[in-house]
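*Asks:* sequence first, predicted coordinates after that:
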Amino acid sequence: MKIAVAGGTGTVGTHVVEVARERGHEVGVLARSAGVDLFAGTGLAARLEGVDVVIDVLSVTTTAAEESTRFFRATTTALLDGERDAGTPHHLALSIVGIDRAPEAYYAGKIVQEQLVEAGGVPWTILRATQFHEFAAQLFDRAKVGPLHAAPRMRTQPIAAGEVAAHLVDLAEAGPSGRAPELAGPREEDLPRMIRAYARATGYRGWIPAINLPGGFGRAQRDGSLLPAADAVLGTQTFDAWIAALRP
């Protein structure tokens, strides 16, 4: 199978590329470093020739709804246009559990992405997954007030990025299936505890206060709205096991 991975150099994308190649698939990466700018819509056409499935794991670093929406509208439209022109038979998009219950901030763009995929005219699969274990590291770096690191309160059920990647390749091999069952980690975690554990594992010893994010999005993070459904497929690696693997 010939697979193109949009965002193949990112947190999940690197794992997708590795898993797919280990299974014997021919894999191409759709990224700026490979000469493809999906936001600008350039360099794509030649990369889709003969492709059996596009796996879209693109992301953008923002918490602004407008910026997220602009990014996912542009990149998803470019991919779908290119796939229709090339006759690509399957578009597989990675989304996030709970976005319809908190369609704000970054999630606003993911809502638009899903809508475009469903209406795009290319046979599709959408997989919603929970946050990755790496989410703790990302927020440790980004959730800061001056020099102070902060930990947003959130109930989450994180999953290993490598397990998400393997599941995406499974879905690619299975062919278009519409909305796949949600994917989540093996147990619920407290995000401030995750961020503090990551900080300690990497040598940081400072105070990390827990904070409430404002508005409906913050409430959804705290009240469990972003947890997976009861019938979600569960991964196996716990967050604590992931942290243990980080330690020297």
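*Replies:* Sure, I can see it.
*Asks:* contacts, neighbours, all on C-alpha from now
*Replies:* Noted.
*Asks:* what ranges do the strands span in this structure?
*Replies:* Taking DSSP state E as the criterion, the chain contains strands spanning 2-6, 26-30, 53-56, 91-96, 124-129, 144-145, 148-149, 151-152, 155-156, 178-179, 183-184, 189-190, 210-211, 233-234.
*Asks:* who does the fifth one touch, helix- and strand-wise?
*Replies:* Other helices and strands packing on strand 124-129, by 3 or more Cα pairs under 8 Å, 6 or more residues apart in numbering; DSSP states H and E, are strand 91-96, helix 105-119, helix 161-174, strand 178-179, strand 183-184.
*Asks:* here comes the other one, which I'd like you to weigh against the first:
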Amino acid sequence: MRIAVIGASGRIGREVIDVLKNQGHEVVAITRSGGVDVYTGDGLAQALAGVDAVVDAVNASTTDTDAVTDYFRTIAHTVQRDAAAAGVRRIAVVSIIGTDRFTAGHYAGKVAHELAYREGPVPVRVLRAAQFHEFTEMMLEWTTRDDVAYVPRTRTQLVAARTVAERLAELIVADTAPDLIEVAGPEELNLAAAAAKVAARRGNPARVEEILDTTDPNHEQQADGALLPGPAAIIAGPTFDEWLDQRYPA
């Protein structure tokens, strides 16, 4: 198959491309730096010429609710328009487990992303994933002040980015598949505790503290388990500790 990957330079996009190429598929990498802007549509029609399927692994640089909602909604409408014109058979989109239980920030943007894709003519399959193992590193970068990381209370079931990419590749190449599936790691984790393990392995920051940020409109859902997978989810390793040993050998 000839498969276009939007967000090809991102964490999931890079992994999906590697998986698909290893399976013998032809991949069209779509990035802004490569001359394609999926928000405005510049260069997109040309990039999708002759493409059988599209994977949308695009990410957003903002968490402002209005901005991120507009961003994802516009991209979905633009991709649907040009994909339909190009004769694309299907689209697979990466989203977040439990995203429809939230009303603000990045989660709200992903809800808009899913819904806007559903409005278009090209059939869409959505893969909702748990937070990646690598999310612990990002959280440390975002929340560290004076060598202390203040991580929001969050129940999650961290999953490896590579595992998500493998499931996404399966979803896009399959002749038949559900239009919505979930994938998560093997165990429920406390995000702050997981981040503390990463900090201990790499030697910084010096301390990780769990906080309940009541200014965040999503704090209750995150703390109460809205990000945990449902009973029908695909559960796949490696475990967080296995990933940690590989990423930061003791």
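*Replies:* Received it, and whenever you're ready, just let me know what you need. Small disclaimer: the values here were computed from a predicted structure and weren't measured.
*Asks:* look up how far residue 3 of structure 2 lies from residue 156 of structure 2.
*Replies:* Residue 156 of structure 2 is 31 Å from residue 3 of structure 2, where distance means Cα to Cα, to the nearest Å.
*Asks:* now do the same contact list for residue 118 of structure 2.
*Replies:* Listed by Cα atoms under 8 Å, 6 or more residues apart in numbering, the contact partners of residue 118 of structure 2 are residue 124.
*Asks:* just checking, what's the longest helix in structure 1?
*Replies:* Longest helix in structure 1 by number of residues, with DSSP state H as the criterion: helix 65-86.
*Asks:* next, the buried residues of it.
*Replies:* Under the neighbour-count criterion of 16 or more other Cα atoms under 10 Å, helix 65-86 of structure 1 has 65, 67-69, 71-83, 86 buried.
*Asks:* same question for stretch 236-250 of structure 2.
*Replies:* In stretch 236-250 of structure 2, counting by 16+ other Cα under 10 Å, buried: 236-240, 243-244.
*Asks:* please apply the same query to stretch 7-26 of structure 2.
*Replies:* Buried residues in stretch 7-26 of structure 2, counting neighbours by 16+ other Cα under 10 Å, are found at 7-9, 11-20, 26.
*Asks:* name the nearest of those relative to residue 141 of structure 2.
*Replies:* Taking Cα to Cα as the measure, residue 141 of structure 2 sits nearest to residue 11 out of these, at 16.0 Å.
*Asks:* relative to residue 59 of structure 2, how far out is that closest one?
*Replies:* For residue 11 of structure 2 relative to residue 59 of structure 2 (Cα to Cα), the value is 9 Å.
*Asks:* map residue 240 of structure 2 onto structure 1.
*Replies:* Matched across to structure 1, residue 240 of structure 2 falls on residue 239, judged by TM-score structural alignment.
*Asks:* list of residues touching the longest helix of structure 1?
*Replies:* Residues outside helix 65-86 of structure 1 that contact it (Cα under 8 Å, 6+ apart): 38-41, 44-45, 48-50, 60, 62, 89, 91, 104-110, 112-113, 116-117, 120-122.
*Asks:* list only buried entries from those.
*Replies:* Using 16+ other Cα under 10 Å as the burial test, the contacts of helix 65-86 of structure 1 include 38-39, 41, 44-45, 48-49, 89, 91, 104-110, 112-113, 116-117, 120, 122 as buried.
*Asks:* what's the burial count for residue 146 of structure 2?
*Replies:* Counted with other Cα atoms under 10 Å, residues neighbouring residue 146 of structure 2 total 8.
*Asks:* distance check, it against residue 11 of structure 2.
*Replies:* On the measure of Cα to Cα, residue 146 of structure 2 and residue 11 of structure 2 end up 28 Å apart.
*Asks:* tally of neighbours for residue 195 of structure 1?
*Replies:* 26.
*Asks:* one more: residue 141 of structure 1?
*Replies:* 13.
*Asks:* ditto for residue 88 of structure 1
*Replies:* 19.
*Asks:* got it, and residue 142 of structure 1?
*Replies:* What residue 142 of structure 1 shows, counting by other Cα under 10 Å, is a neighbour count of 13.
*Asks:* do the same with residue 216 of structure 2
*Replies:* 11.
*Asks:* kindly report the same for residue 148 of structure 1.
*Replies:* Applying the criterion other Cα under 10 Å, we find 11 residues in the vicinity of residue 148 of structure 1.
*Asks:* just checking, it touches residue 208?
*Replies:* Yes - if you go by Cα atoms under 8 Å, residue 148 of structure 1 and residue 208 touch, sitting 7.3 Å apart.
*Asks:* what touches both of the two?
*Replies:* Common neighbours of residue 148 of structure 1 and residue 208 (Cα under 8 Å, 6+ apart) do not exist.
*Asks:* pipe the buried residues of stretch 7-26 of structure 2 into CSV and attach distance to residue 170 of structure 2 per row.
*Replies:* Converted to CSV, the buried residues of stretch 7-26 of structure 2 look like this (distance: Cα to Cα, whole Å):
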residue, distance to residue 170 of structure 2
7, 18
8, 17
9, 20
11, 18
12, 14
13, 14
14, 15
15, 13
16, 10
17, 12
18, 13
19, 10
20, 9
26, 15
